[in-house]
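[1] What would the 3D arrangement of this be:
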Amino acid sequence: MNYGRENLSKKKKDMTGSKVGKKVGLTVVKAVLICLLVLIVAGGCAGYGIVKGLIDSAPDISNMNVAPTASATYIYDQTGNPIQKLTEPTSNRTLVKIADIPLDLQHAVVAIEDERFYQHNGIDIRGIIRAGLIGVTSGHFSEGASTITQQLLKNNVFTDWVTETNLIEKFKRKFQEQYLAVKLEESMTKEQILEDYLNTINLGAGAYGVQAAAHRYFNKDVSELTLSESTVLAGISQNPTAYNPILYPSNNADRRKVVLEKMVEQEYITQEQMDEALADDVYSRIQKTDSETEQTSVYTYYVDALIDQVMDDLQTELGYSYLQAYKALYSGGLKVYSAQDDAIQQICDEEFANPANYPSFVQTGLDYALSIQQKDGEVLSYDTNDLLTYFQENGEPDFNLLFDDDDTARAYAQQYKQSVLKSGDTVLTERVSLIPQPQASVVIMDQSTGFVKAIVGGRGRKEASLTLNRATSTRRQPGSTFKIVSTYAPAIDSAGMTLATVFDDEPYAYTTGVEVKNWDSYNQYKGMTTIRDAITNSVNVVAVKCLTQITPRLGFDYAEKFGISTLYDDVNLDVRQPLALGGITDGVVNKELTAAFATIANKGQYNKPKFYTKIEDVDGNTLIDNSPVSTTVIKDTTAFLLTSAMQDVVTRGTASGINLGEMAVAGKTGTTDDYRNIWFVGYTPYYTCGIWGGYDNNDELPEGDIYHTYSKVLWNSIMTRIHAELPAMQFEVPANIVKTTVCRKSGKLAIPGVCSNDPRGSQAYEEYFVSGTEPTESCDLHVAVSVCSKTGLLATSTCPSFNKICIKRPAGSEGTTEDSNYAPPYQTCPGHTVIEQIDDLLGGDKEKESESETEAPQEGEAPPDQNGGGENPGDPGENGQNGEDGGVPPENGGGDAGQEVPQQ
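    Modelled structure (predicted):
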């Protein structure tokens, strides 16, 4: 060994260096460890911060309802049975309690979706590990590990998960979902979670939740589902499109078998139960239900009208915006109680479908829509007006969309389609609707409440929801029905007139100079006419004279009080003389005109026509109470007097074909120029019914009684059946109504032996009056004149004579009327010689007697120069007369609806 100084010094140096190296190395290690510790602490703090941030930013579910919030609205009938479901595509669900969901369905969903649902605390750790291992080994992380609790949160709390664009967003949502799942299970039972989940899930075909799906696929309540049917639904939720049992029954069958196997494996059912379920031909029932559902999915006209009214009321009464009202109606789970009477509606539907109630020759109307995509991608749309214009501009100027048969209509539609299609174009949609013509609509109201009991918006099959409703939206000219609303109601109610007030039915013109014609212009003017007779026989001249006297402004104001909302407050449009005859700019809708007459039937109290009684929210709280709220339009005495006059319309006037036996009926006919519109609006002590008829294109109806009267035929057919089992009733007479015998020509007290001996028959009759308004003066138009039986001139002392009852026309009377024929002679007989007198005494007694009998008619007989007697020569027979409103020329508002009306 070398112990020299040099060697010792070197060794010492080496040892010192080694110690220093070790010390440095230890320091480095310590530093590294410290750094690692710092990183770990920092990472932990950061991780804690991240986790805390994720937790803090998670939705607060402490006061949040995780149950589905969007659910279907149901319309219920008067007995509380659901008759129509209203939904948005994602809100077609009906909430049910877990107790109403079969255990087989609960177990089927748990077995296939979350087999450890009843054991885990919201997160299935075993499921997560299993999904991770499968992902690592297969390279595909497609195995699901979400629990039912997580899926409930995903669907009802994290509703925007479909918009996640990256892994960070997905991780954040997944972490919060798992965290909240644990929290949720601390506050809710498994049954509550499962209930919400089963009410939430998308089960295809637009059905959300098990109740909606049960009805969609099996047309039954969820509580009635069998094991076989339950497993069909349980198999859908993983992929609602691919496993849709209507579109892809084989896919669903494969999935359903897996569900059953899982249920056997987890001991929810036995193998025998599985085999029995697999043997069930469940898919044939589904296809049958789907076919029936498609046929009944179109809303009725009544539901259409109800939806429109609910939408309006949610906005006007609750202050909703249009979008809020729409969301509430289609996804708010509302309960709307309809005012419809099923029995009355069925009668209306059946009578509208009965060909016997219409003209035998039925034409076809065409409604057309076409949408095409051109080669460059532009989409073009065409409709009925485009088709109409095309043919009118290409050789058929009289083309009017009316055809003698369906095949011809289809051929025109095909020809038009070919005219607009170009090479490379693709037809996206095409609709050819064939509509029977002429058309009709009906509205039936309970006048005491305003509730609409039934409507039909058109004859023929209804092919779509929320389409043209002729009962509630189509505006047509009302004709003479409007005389009651605009003229005679205000005249009697506030202008001091009575049913005995007389006007001279004589040649007359509007202030514009246009002549006012009566509908029966082939007969002469009747002369002095009471308001009662003017209503009974629909005399146009009297109506216009009456409105002129009370002023069109008063008539307009009353029409609006009666609920007519389609008028224009303008002296150049509707505040003018043609208003008396229904000559208005835009016409009226049946619903409003019927409500106006219902006001008269309801003793002058107006009720807005209503299609529902109340609306409740999803919890049963009343949102809108639609109970009747009446407003006074006319006095009850005015209503009774109008009713009495309109009873005459039915018994001896223009609606004499109407007959309900012993039941009291009052009403008014109405037609417009060339019979483009025919109306009958009438009522009983029970119901008010309005019928409109005409062509959709406003063409004139052909000649023939059935074309001009089928509105009355429909009315009588419907109302006869409605009242068949109802006790006959008469209209109630107010206490302060009195009767007085008056003269039909003067409206004053009748003079016995004078007014009663009018050559046309007695003109004395009993009239109703409000006490205190009856006349006090005697008739001053009838006069008894001594007339020579030889010459018919005023008799002298030498003439054989008799007393003749004549009419003195009032000063200022114009033209020739029926009364003109009964004016007193204006010349005096020159007298007779003594020889003529002696001859009469000796041999002319019998001849004189014969002449006297001929020339001096007795009470009720016709004069020798008249063709028959009766109080109303030319009155309609049992089938009535029509076209009574032809006196409104188009240029005065009585023509086509929507036509421009020139200034007065």
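
[2] When you work out contacts or count neighbours from here on, use the C-alpha atoms and nothing else.
    Will do.

[3] Residue 638 and residue 492 touch, don't they?
    Yes. With contact defined as CA atoms under 8 Å, residue 638 and residue 492 form a contacting pair (6.3 Å).

[4] where's the residue nearest the centre of the chain relative to residue 112, distance?
    Among the residues of the chain, residue 305 comes closest to the average C-alpha position under CA atoms, centre = their mean, at 2.3 Å. With distances taken as CA to CA, to the nearest Å, residue 305 is found 45 Å from residue 112.

[5] Residue 6 now?
    Between residue 6 and residue 112 the computed distance is 87 Å (CA to CA).

[6] which one of the two has more residues nearby?
    More crowded of residue 6 and residue 112, by other CA atoms under 10 Å: residue 112, with 21 against 10.

[7] Chain neighbours aside, what residue packs nearest to the more buried one?
    Excluding its sequence neighbours, the residue lying closest to residue 112 (CA to CA, 6 or more residues apart in numbering) is residue 259, at 5.6 Å.

[8] Pull out the buried residues from the helix or strand that contains the one you found.
    Per DSSP states H and E: residue 259 is located in helix 249-265. Of the residues in helix 249-265, 249, 252-253, 255-264 count as buried by neighbour count, 16 or more other CA atoms under 10 Å.

[9] for these, which one is nearest residue 717?
    When the buried residues of helix 249-265 are compared for distance to residue 717 (CA to CA), residue 249 comes out closest, at 48.6 Å.

[10] Would you confirm that that closest one contacts residue 283?
    Yes. A contact is recorded between residue 249 and residue 283 when judged using CA under 8 Å, the distance being 6.8 Å.

[11] where do the helices sit along the stretch 351-500 of the chain?
    In chain order, the stretch 351-500 of the chain shows helices spanning 384-392, 406-420, 481-483, 489-494, with DSSP state H, counting those that start in this stretch as the criterion.

[12] Count the neighbours of residue 227 for me.
    Around residue 227 sit 22 other residues, with neighbours defined as other CA under 10 Å.

[13] What distance do you get for it to residue 218?
    From residue 227 over to residue 218 the distance is 13 Å, taken as CA to CA.

[14] before we move on, what about residue 539?
    Here the distance between residue 539 and residue 218 works out to 61 Å (CA to CA).

[15] Here is the second sequence; please produce its structure so I can put it next to the first one:
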Amino acid sequence: MHFDMRIRKRKHLITRWAFLIAALCPLLLLIGFVGLLLSAKIAGPMDIPAARPAVFYDHSGQFIGKWDTTNKEWIDSDKMAPSIKLATLAIEDRRFFRHHGFDIRRIAQSIFIDMRSLSKAQGASTITMQYAKNVFLTNEKTWLRKFSEMFYTVRLEMNESKKDILEGYLNTIYYGHGAYGIEAAAQIYFNKNAQDLSLAESSMLAGIPNGPGLYSPFLNYNQAKNRQKVVLNAMVKAGYLTKKRAEIAYRSPLQLAHRKKTETAEKAPYFQDAVRHELTDQLHFSRKELASGGLKVYTTLDNETQATAEFWVKHTIPDKSKLQTALIALDPKTGGVVAMVGGRDYQNSPYNRATNAKRAPGSAFKPFLYYAALRNGFTPATRLKSTPTAFTFDDGRASYAPNNFGGYYANKPITMEQALALSDNVFAVKTHLAIGMQKLVAAAHQAGITSALAPIPSLALGSKPVSVLELARGYATFANQGARVKPALITKVTDAKGHILYEFKPSKNQVLNRQTSFVLSQMMTGIFDRRLNGYTHVTGSQVSGWLTHKIAAKTGSTSTDSWMAGFTPDLVATVWVGYDQGETISTYPDTGYAKTIWSHFMETALEGKPKNTFKPPKGVVRVSVDPKSGLRASKGCPGRTTYFVKGTEPTAYCGRPKSKPEQKQKKPRSLLDRLFHWWK
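    Modelled structure (predicted):
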């Protein structure tokens, strides 16, 4: 009885507190909102930051560029074509003049749609919110940043007119190709002033800020036209246009400006773009700090190495070719990127293929497979038969039949060392299935590949796309004997007075076996060694004569991509060559450009360095092995120096017949032996 009474009292007390809290919540929210309004009003108008852009330096302290490289000009709203203002309002914030910074109706619709689709596809940012974020805040996704965005939004709305807010937004929004603001965008895309833009041009430009890399008419004209149609339809829905006028504007021809080349090319433009992204997206510096704080940004770039990369790209691929390329070079000891080429011409295409594009690496992915194999019972001398084979997997429900390049096969057993040098696909898939397909996925991810991979037979042949930077990071792990590093572009950021705001501290994480990584690296030097020629030539034979340093490397190719990647303990470089739209690479010169760029770049960049900087760790032995049989070399079988994890090296010799047991040549017995035998 008493127990039931206590329970009822406790429930009653909990109910009262819940009711009290529920009643106080609206009051607390109201008090908080009023406090926000008062704080914003007391803070007064916001100062647009004066231009003191962050300055960029290379690793030796030489000036290479700055945060803002555009010739942007702040123009009055009256000097903007009415069509660009209407198009922007229609696609970005149709109720701009009816809300006070936050569109409650749009927020509610966004929440409803997101809950129904179980995603976060809908956005509800107003023009005021975007303006506050772009100018004064970082891209960091934290509650503090969201609160700051609310504060600045209210402050703008309370102290600025709607006309001034729209003017500020249109003068600071990014339109791609280095254009901040509508005046710069009008000049770059149409070679005219913002006040002279037509409806067709305005509707095209208004759609770009949602995705400058996706909707730029210079890069993706068809997608840009589709986006223009979305903008025009939004203008019709808002009541700014009739359907007929929108249709005429959509069908009106657009005269895009010819891309102008600057008289003095910017140093390492793709690298500098990547630095800008790292500053905002990873280090969370605000655009206000970067545009007006007088910051100094010290980077990992090596000017000489960068110049070497750009030289060989320019002098290898013919000017008239539509092929594109990307190159990443980094210091494996620190992860610092020392050179970056994201395309053949930044002026024509600022899209960074070194960091943003993902393509299938082909056989350049095989080193991750053979590392996994070395950890699971294979050695460089393990032999498997190279012959056309159809593999079954998934409990016999699926099959896969890989082909060797050119249709050539050994039709007999070859060693794993030779299979890597010749890039034998059948050997690779056999190995992949023998050790278990998940082993390759695990090894690649441990080494630093972050893209999604799948345990399928074709993964052994590099069927899943990765970025150039990812592959370089994975190879750097092998160069470090299994220690993984994080690629970095920035070493230090200081304020105008020299106070350190950020400092990079390199770190290594031992993720792979040291001895196995070294053995693999020495296997990878075999692509340049003609002693490993077999049913075909080693894949690096065309460029081996240009190299004087000992380098571990691997080639890779698909029908649409050509790769070359490799390393010494001091330098890693990865090169990709192909077409942006995935066209087939059909001719020999096209397939050889990646090898040419890579080999010349490495040899030039390593000039003056020791010819061989590989040093075997403890637990590794060196053995002279016959490349064909995988046995120890002898007088009749010349060998090649091969490294093994201690205890896994072959013990039998090539060319020596096995002696039969208990058939050793008998020595003549002495007189004493014969007497003893007779007595017995």
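
[16] Got a TM-score for the two of them?
    Superposed pair, TM-score by TM-score structural alignment, normalised by the length of the second structure: 0.57. Supporting alignment: 436 aligned residues with a CA RMSD of 4.0 Å.

[17] If you count contacts, what does the helix or strand hosting residue 170 of the second structure end up packed against?
    Taking DSSP H and E as the criterion, the element that holds residue 170 of the second structure is helix 162-172. Counting contacts by 3 or more CA pairs under 8 Å, 6 or more residues apart in numbering; DSSP states H and E, helix 162-172 of the second structure packs against helix 127-136, helix 182-190.

[18] Mind putting these into a markdown table with distance to residue 221 of the second structure and mean neighbour count?
    Below are those laid out as a markdown table (distance: least, CA to CA, whole Å; neighbours: other CA atoms under 10 Å):
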| stretch | distance to residue 221 of the second structure | mean neighbour count |
| --- | --- | --- |
| helix 127-136 | 26 | 22 |
| helix 182-190 | 12 | 23 |
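
[19] could these go into JSON lines alongside distance to residue 505 of the second structure?
    Output for these, formatted as JSON lines (distance: least, CA to CA, whole Å):
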{"stretch": "helix 127-136", "distance to residue 505 of the second structure": "28"}
{"stretch": "helix 182-190", "distance to residue 505 of the second structure": "38"}
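
[20] what do we get in the second structure for residue 194 of the first structure?
    Pairing criterion TM-score structural alignment: no partner of residue 194 of the first structure within the second structure is identified.

[21] gap between stretch 365-384 of the first structure and the chain center?
    Going by CA atoms, centre = their mean, to the nearest Å, the spacing between the C-alpha centre of stretch 365-384 of the first structure and its chain's C-alpha centre is 28 Å.

[22] In it, which of the residues would be classed as buried?
    The neighbour-count check on stretch 365-384 of the first structure (16+ other CA under 10 Å) flags 365, 366, 367, 368, 369, 370, 371, 372, 373, 374, 382, 384 as buried.

[23] Give me the aligned partner of the third one over in the second structure.
    It stands for residue 367 of the first structure. In the second structure, no residue is matched to residue 367 of the first structure (TM-score structural alignment).

[24] Now do residue 367 of the first structure against residue 463 of the first structure, distance only.
    12 Å.

[25] Over to the fourth one?
    Separation of residue 368 of the first structure from residue 463 of the first structure (CA to CA) stands at 13 Å.

[26] before we move on, what about the last one?
    Counting by CA to CA, the gap from residue 384 of the first structure to residue 463 of the first structure is 16 Å.

[27] picking that back up, tell me which of residue 638 and residue 492 of the first structure has more neighbours.
    For residue 638 of the first structure versus residue 492, the count of surrounding residues by other CA under 10 Å is larger for residue 638: 26 against 22.

[28] residue contacts, the residue mapped onto the more buried one from the second structure?
    In the second structure, residue 638 of the first structure lines up with residue 516, judged by TM-score structural alignment. With contact taken as CA atoms under 8 Å, 6 or more residues apart in numbering, residue 516 of the second structure is in contact with 371, 374, 375, 481, 645.

[29] What's the local residue count around the fourth one?
    What it means is residue 481 of the second structure. Burial of residue 481 of the second structure is recorded as 25 neighbouring residues (other CA under 10 Å).

[30] how about the helices in the stretch 351-500 of the second structure?
    Secondary structure of the stretch 351-500 of the second structure (DSSP H, counting those that start in this stretch): helices located at 366-374, 416-422, 425-435, 437-447, 468-479.

[31] could you measure the closest residue to residue 341 of the first structure other than its chain neighbours against residue 581 of the first structure, distance?
    Of all residues beyond its chain neighbours, the one nearest residue 341 of the first structure is residue 453 (4.9 Å), with distances taken as CA to CA, 6+ apart. Separation of residue 453 of the first structure from residue 581 of the first structure (CA to CA): 29 Å.

[32] Comparing the two, which shows the higher neighbour count?
    Looking at residue 453 of the first structure and residue 581 with other CA under 10 Å, you find the greater number of neighbours at residue 581, namely 35 against 25.

[33] residues touching the aligned partner of the more buried one in the second structure, list them.
    In the second structure, the residue paired with residue 581 of the first structure according to TM-score structural alignment is residue 461. When contacts are counted by CA under 8 Å, 6+ apart, residue 461 of the second structure touches 362, 363, 365, 366, 425, 428, 429.
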